[in-house]
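Engineer: need the 3D shape of this:
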Amino acid sequence: METPNYLPKYLFVYGTLRQNPPGQIHPFLQSCSRYIGPATLPGRLYAIADYPGAVIPAVLDQSIIHGELYQLSEHQTDLLAILDEYEECTANFPLPHEYQRCQVTVELKPTQPTLAWIYLYNLPVDGLTIITGGDYQQFLTKHSSKP
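Structural biologist: All right, here's what the predicted structure looks like:
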């Protein structure tokens, strides 16, 4: 995770904030940002409950998280405050928070690193299922077709 001296103008989403299938808050995200395209991030994706959690382990392997990159509007502070509430990482929720908003570098294309906000899973992952392939949408498709 990087700590630049400016705020990212982008948001990387990998789970219920993605456009397909659209989660309950995606229409709001879409109204306050501009979809840039698919992006990736080195890390692991875990199945938490009916949503995923992204983790960037201390020792990176070849695991990749697939998601979408959005350019935030000039009202990014308002959007991020609402998303912080949605992700339950504000003072209104007990510590430790399940998610933490962080700044990371994602790959928009193999040669185009972009600094973006992300909500990283902030609790232990022991006993959680790794989402093989790092794509929550594929995971949902695969698991919804099981009898």
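Engineer: please count neighbours and contacts with C-alpha atoms only from this point.
Structural biologist: Fine.
Engineer: buried sites along the longest helix anywhere in the chain?
Structural biologist: In the chain, with assignment by DSSP state H, the single longest helix is helix 76-86. Using 16 or more other C-alpha atoms under 10 Å as the test for burial, helix 76-86 gives 76, 79-80, 82-84.
Engineer: now the other sequence, so there's something to compare against:
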Amino acid sequence: MNEYLFVYGTLLGGAPDPEVNRVVRSHCRDAGAASVAGRLYRFDWYPGLVPDREDPPRRVSGRLLRIQAPERCWPVLDAYEGYRPGAPDKSEFVRRRIVARREPEGEALEAWVYVYNGATGAGRPIVSWPSPGRCG
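Structural biologist: Got it, this is the predicted structure:
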């Protein structure tokens, strides 16, 4: 079974951490454009996704990555995103499963995503992050 990660921000390419970029290039494969129900907020210099429960929901565009080596990817990506699996309440982001829709055909699939875990009042709503071009 394939394991996917939906990326929408700095993981689209050019993360400021060289180890993160190496892991994405080495152990993840671009699986195409997608979107998820949510809103983006700017926190300092990076975006954070908050799931949207409106009907119809707003959509955030990004890319799907197929994770080829989860045991090598998750520790590095979790640390970069400030996610502590053993202490999610103390994490800036949490990794959750979400329904992503491939673009443009709309096929739904389950993917992991890093969701902002704090108060949205600390950020500013943003319409979109830089273009979700090819990863890596």
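Engineer: could you find the closest non-adjacent residue to Asp17 of structure 2?
Structural biologist: Using C-alpha to C-alpha, 6 or more residues apart in numbering and skipping residues adjacent in sequence, the residue nearest Asp17 of structure 2 is Tyr80, 7.9 Å away.
Engineer: show me what contacts the alignment partner in structure 2 of Leu69 of structure 1?
Structural biologist: Residue correspondence to structure 2 (TM-score structural alignment): Leu69 of structure 1 is matched to Leu64. Each residue near Leu64 of structure 2 by C-alpha atoms under 8 Å, 6 or more residues apart in numbering is listed here: 4-7, 30-34, 111.
Engineer: and the longest strand that structure 2 contains, what does it pack against?
Structural biologist: Criterion DSSP state E: the longest strand present in structure 2 is strand 28-43. With contacts taken as 3 or more C-alpha pairs under 8 Å, 6 or more residues apart in numbering; DSSP states H and E, strand 28-43 of structure 2 sits against strand 46-51, strand 59-67, strand 93-102, strand 124-126.
Engineer: assign Asn21 of structure 2 to helix, strand or coil.
Structural biologist: helix (DSSP: H, G, I helix; E, B strand; the rest coil).
Engineer: surely it touches Ala15?
Structural biologist: Yes. Asn21 of structure 2 is within contact range of Ala15, at 6.2 Å (criterion: C-alpha atoms under 8 Å).
Engineer: the two: which is more packed in?
Structural biologist: Ranked by neighbour count (other C-alpha atoms under 10 Å), Asn21 of structure 2 and Ala15 place Asn21 first, with 19 against 16.
Engineer: any idea what that one aligns with in structure 1?
Structural biologist: In structure 1, the residue equivalent to Asn21 of structure 2 is His26, according to TM-score structural alignment.
Engineer: nearest residue to that match other than its sequence neighbours?
Structural biologist: Nearest to His26 of structure 1 is Leu17, by C-alpha to C-alpha, 6+ apart, at 5.2 Å.
Engineer: translate that neighbour into the numbering of structure 2.
Structural biologist: Leu17 of structure 1 maps onto Leu11 in structure 2, by TM-score structural alignment.
Engineer: most distant residue from the centre of structure 2?
Structural biologist: Farthest-out residue of structure 2 from its mean C-alpha position, per C-alpha atoms, centre = their mean: Asp55, at 21.9 Å.
Engineer: which element is it on?
Structural biologist: Assigned by DSSP states H and E, Asp55 of structure 2 falls within no helix or strand.
Engineer: and it, how far is that from Val76 of structure 2?
Structural biologist: Using C-alpha to C-alpha, to the nearest Å, Asp55 of structure 2 is found at 35 Å from Val76 of structure 2.
Engineer: with Ser35 of structure 2 instead?
Structural biologist: Taking C-alpha to C-alpha, one finds Ser35 of structure 2 at 24 Å from Val76 of structure 2.
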